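# Sharing a sequence plus its predicted fold:
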Amino acid sequence: MESESESEKANLFPLREVPTAPGIIGYVNVPINTSDVRAFKKEMGKLMDDSLGVSERLDEFLGTSIYSYEDLTAILRSLFNTEEREMIRQAGMREWERQNPQSTPGDQKWPSQDPRWNAQTEEGRRNMIDMRNIIIQGIREAVPRGQNLSKVFGECQGKEETPTEWLERLRKSLQVYSGTNPDSPVGEVLLKTQFVAKSWEDIQKKLEKI
């Protein structure tokens, strides 16, 4: 897992359209202050609490600039933990393939390694824009929505319940009420979040130190 200091060191240089001559549009790198990203994180909200709101706020924060694979990856590392990033990626790729069944596979639109897209070509810029949009869509769809999910979030550890029993009850509730697989990336993050947040106070303090 990346440390905060590593993500803070990332240099972000998204592209912006600028007129280079009458009737001619060029693309130049305009640095983003990484402190702005850190400040935005405080205002962004939590993915688990409001995925739709988080997606809208990040969409607005990114604006119309074109971000490289490296820039987008650095921003995601600053804003989300490892489990959340995997949830977002899986949801984004799934939604892309649902909307574009005959197009490029999702794992090529959001590759796991830097594809070195060329920002000076139309194809390269299109790939960057598509990945940015897939990220926003992935955030929007990352957390299952539905009335029954509130039943899972309302669960608390029983006073005489062991951590093992509590975790197993959470797993069953997640599957029964929301239809979410507890072993999926989404399920694992939901379980981890609820297990810590709704455990008895003395156990919660120990878990938060891990």
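Sure, I can see it.

# going forward, measure contacts and count neighbours with C-alpha atoms only.
Fine.

# Just the endpoints, please. Distance across stretch 15-30?
End-to-end span of stretch 15-30 (CA to CA, to the nearest Å): 6 Å.

# buried ones in that stretch?
By neighbour count with 16 or more other CA atoms under 10 Å, stretch 15-30 contains the buried residues 15, 27-28.

# Could you do stretch 78-85 as well?
Across stretch 78-85, burial judged by 16+ other CA under 10 Å covers 78-79, 83-85.

# Output those in TSV; the columns should cover distance to Tyr177 and secondary structure.
Below are these laid out as TSV (distance: CA to CA, whole Å; DSSP: H, G, I helix; E, B strand; the rest coil):
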residue	distance to Tyr177	secondary structure
Ser78	32	helix
Leu79	29	helix
Glu83	22	helix
Glu84	21	helix
Arg85	24	helix
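
# Among those, which one lies nearest to Pro115?
Arg85 (18.3 Å; CA to CA).

# Do I have it right that the closest one meets Ser78?
No. Assessed by CA atoms under 8 Å, Arg85 is found out of contact with Ser78, at 10.4 Å.

# can you tell me which helix in this protein is longest?
For the chain, the longest helix by residue count, based on DSSP state H, is helix 122-141.

# who touches that one?
47, 51-52, 54-56, 58-59, 66-69, 72, 87-93, 95-96, 109-110, 117-119 (CA atoms under 8 Å, 6 or more residues apart in numbering).

# Tell me which of these fall in helices.
51-52, 54-56, 58-59, 69, 72, 87-93, 95-96, 109.

# Narrow those to those that are buried.
Buried members of those, scored by 16+ other CA under 10 Å, are 51-52, 54-55, 58-59, 69, 72, 87-93, 95-96, 109.

# related to what we said a few turns ago, which of the buried residues of stretch 15-30 lies closest to Glu165?
Among those, Leu15 lies closest to Glu165 (CA to CA), at 51.6 Å.

# Would you mind measuring from that closest one to Arg132?
13 Å.

# go on, Lys46?
Computed as CA to CA, the Lys46 to Arg132 distance reads 19 Å.

# And Glu84, by the same measure?
For Glu84, the distance to Arg132 - CA to CA - is 16 Å.

# Then Gln194?
Noted for Gln194: a distance of 29 Å to Arg132, by CA to CA.

# now swap in Tyr67 and tell me
As judged by CA to CA, Tyr67 and Arg132 stand 7 Å apart.

# Which of the three states applies to the closest residue in space to Pro19 that isn't next to it in sequence?
Spatial nearest neighbour of Pro19, chain neighbours left out: Ile25 (4.5 Å); criterion: CA to CA, 6 or more residues apart in numbering. Three-state call for Ile25 (DSSP: H, G, I helix; E, B strand; the rest coil): strand.

# For Arg171, give its distance to Ser178.
In terms of CA to CA, Arg171 sits 11 Å off from Ser178.

# try this one side by side with the last:
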Amino acid sequence: MNGMRKKSHFHPPPYIHPPPSPPAPPKAPGYHSDSDSATDTPRGTRRVTRSQTRNREGEGRLYLLREVAMGGPQYGMGYVSIPLNTGDVREFKKEMGNLLEDPLGASERVDQFLGSNVYTWEELQAILGILFTAEERNMIRRAGMQIWDQQHQQGPVGDLKWPLQRPNWNNQNEQDRDHMQDLRTIIVQGIRESVPRGQNINKAFSEHQKKDETPTEWLERLRKNLQLYSGLDPSTPAGQALLKMQFVAKSWGDIRWKLEKLEDWQDRGMDELLREAQKVYVRREEEIHKRQARILVAVVREGQKGSPPSPEGCSATTKKTSEEPE
């Protein structure tokens, strides 16, 4: 054993192989999945489709498409599925607001939530199913289809863009992805116009600027009321004129006084009026803080005047009194 090294034998750790994938469900007659269309692509460039990913990951997720560079002998761009947890959609529903009360705000927030991603027909239907009731979905589809047909009188018709049954759109086909993008646009526009707008000017401008409301928040609330209840577009000359009049007349008294002092304020832009109102608001907030500070100082001083003498002071006074001659 002297002078000889003992040989070491290394054994690889045991590896646990993943369980085999479950068998795919039987296909209905005439059904063609995205994976069927991808079988003709060369090896190494095959696209990963949503249906394949969903089978692997389960039904608890939605999948949005994202363009990435594909590897393999033939380089190019392809679209792969990126998971979006349905819990995120349910959490967003709390922030979206009520469709019937604020369809404009709901459409803006849904548009921001969807972002620039590409969603298939299935994913968009699933998202709508989480966010809205069946009645609301019918309202959205009806309004969105009407807007699409008005804007595309030469075709294609809205039924082709928002079919009731799952279309055979291929993720890797540019034209089919255009259909997906158009469907997203129709949905957002449908949410925006789903609630009929009444012709009620009094209801549109029945409120005043709230106590703690900034001029920007007040103007935005006025603009939404104008769209919801009057049927007027705030971006049109008539809408701008009406919006300016109500903004000035229903603002706080000091803001109204300041704006009405401006020469020809009716002819000034809405942005300029908002800036002037913001100046008054800032000065008002500064005065409030200064007044609160003065009150606090006065309270502290008053407390110091009425506070009892300190124990040391009491001792000194007692000692001095005891030393005085009778």
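Perfect, I can see it now. Predicted, not measured: the structure shown is a model, and the values here were computed from it.

# ok, Lys46 and Arg132 of structure 1, which is more surrounded?
Arg132 (22 against 14; other CA atoms under 10 Å).

# So what does the more buried one match up with in structure 2?
Taking TM-score structural alignment, Arg132 of structure 1 has Arg184 as its aligned residue in structure 2.

# Show me what Thr120 of structure 2 lines up with in structure 1.
Using TM-score structural alignment to pair residues, one finds that Thr120 of structure 2 aligns to Ser68 in structure 1.

# Would you mind getting the average deviation of stretch 123-130 of structure 2 from structure 1?
For stretch 123-130 of structure 2, the mean deviation from structure 1 after alignment is 0.2 Å (mean CA distance after the TM-score superposition for structure 1).

# Buried ones in that stretch, by neighbour count?
Applying 16+ other CA under 10 Å to stretch 123-130 of structure 2 flags 123-124, 127-128 as buried.

# Which strands or helices does the helix or strand hosting Glu95 of structure 2 pack on?
Taking DSSP states H and E as the definition, one finds Glu95 of structure 2 inside helix 86-96. Judged by 3 or more CA pairs under 8 Å, 6 or more residues apart in numbering; DSSP states H and E, helix 86-96 of structure 2 is in contact with helix 103-114, helix 121-131.

# Gln240 of structure 2 is nearest to which of these?
Nearest of the helices and strands packed on helix 86-96 of structure 2 to Gln240 of structure 2, taken as CA to CA: helix 103-114 at 18.1 Å.

# Average offset of that closest one relative to structure 1?
Mean for helix 103-114 of structure 2 is 0.6 Å (mean CA distance after the TM-score superposition for structure 1).

# quick one, that helix and helix 86-96 angle?
Computed by axes from the mean of the first three to the mean of the last three CA atoms, to 10 degrees, the angle separating helix 103-114 of structure 2 from helix 86-96 equals 150 degrees.

# and the angle for helix 103-114 of structure 2 with helix 121-131?
On the basis of the same axes, to 10 degrees, helix 103-114 of structure 2 is oriented at 130 degrees to helix 121-131.

# Aligned to Arg301 of structure 2, what sits in structure 1?
Arg301 of structure 2 maps onto nothing in structure 1, by TM-score structural alignment.

# Please list all residues in contact with the residue lying closest to Ile201 of structure 2 once chain neighbours are set aside.
Nearest residue to Ile201 of structure 2 in three dimensions, chain neighbours excluded: Ser230, at 5.2 Å (CA to CA, 6+ apart). Listed by CA under 8 Å, 6+ apart, the contact partners of Ser230 of structure 2 are 197-201, 204.

# compared with structure 2, how much does the longest helix of structure 1 deviate?
Compared with structure 2 after fitting, helix 122-141 of structure 1 has a mean deviation of 0.5 Å; criterion: mean CA distance after the TM-score superposition for structure 1.

# ok, and for whichever helix or strand comes after that helix, which residues are buried?
Sequence-wise, the next helix or strand downstream of helix 122-141 of structure 1 (DSSP H and E) is helix 149-153. Neighbour-count burial for helix 149-153 of structure 1, counted by 16+ other CA under 10 Å, picks out 149, 152-153.

# just curious, which of these is nearest to Ser5 of structure 1?
Scanning these for proximity to Ser5 of structure 1, where the rule is CA to CA, the winner is Phe153, at 32.4 Å.

# For burial, what's the neighbour tally of the equivalent of Gln165 of structure 2 over in structure 1?
Per TM-score structural alignment, the equivalent position to Gln165 of structure 2 in structure 1 is Gln113. Gln113 of structure 1: 10 surrounding residues under other CA under 10 Å.

# Gln113 of structure 1 - that's part of a helix, no?
No. Using three-state DSSP, the assignment for Gln113 of structure 1 is coil, not a helix.

# quick one: secondary structure of Ser103 of structure 1?
coil.

# Quick check: closest non-adjacent residue to it.
Glu97 is the one closest to Ser103 of structure 1 (CA to CA, 6+ apart), at 7.5 Å.

# separation between the aligned residue in structure 2 for Pro101 of structure 1 and Met145 of structure 2?
Alignment note (TM-score structural alignment): Pro101 of structure 1 maps to Gln153 of structure 2. Distance from Gln153 of structure 2 to Met145 of structure 2, counting by CA to CA: 12 Å.

# State the distance from the match of Arg132 of structure 1 to Leu100 of structure 2.
From Arg184 of structure 2 to Leu100 of structure 2 the distance is 20 Å (CA to CA).

# quick one: stretch 78-94 of structure 2 aligns where in structure 1?
Stretch 78-94 of structure 2 corresponds to residues 26-42 of structure 1 when matched by TM-score structural alignment.

# what's stretch 77-89 of structure 2 in contact with?
For stretch 77-89 of structure 2, using CA under 8 Å, 6+ apart, the contacting residues are 47-50, 53, 60-70, 127, 130-131, 171-172.

# I'd like the list of those residues that fall within strands, please.
Within the contacts of stretch 77-89 of structure 2, residues falling in strands by DSSP state E are 61-70.

# if we can go back for a sec, the nearest residue to the match of Thr120 of structure 2 once chain neighbours are set aside and Glu70 of structure 1, how far apart?
Computed as CA to CA, 6+ apart, the closest residue to Ser68 of structure 1 that is not its neighbour in sequence is Met128, at 5.8 Å. According to CA to CA, Met128 of structure 1 and Glu70 of structure 1 sit 10 Å apart.

# chain center to the helix ranked longest in structure 2: distance?
Secondary structure assigned by DSSP H gives helix 270-305 as the longest helix of structure 2. The chain centroid and the centroid of helix 270-305 of structure 2 are separated by 34 Å, computed with CA atoms, centre = their mean, to the nearest Å.

# in that helix, what's buried?
270, 273-274, 277-278, 280-281.

# Only the buried residues of stretch 151-167 of structure 2, if you could.
For stretch 151-167 of structure 2, by 16+ other CA under 10 Å, it's 158, 161-162, 167.
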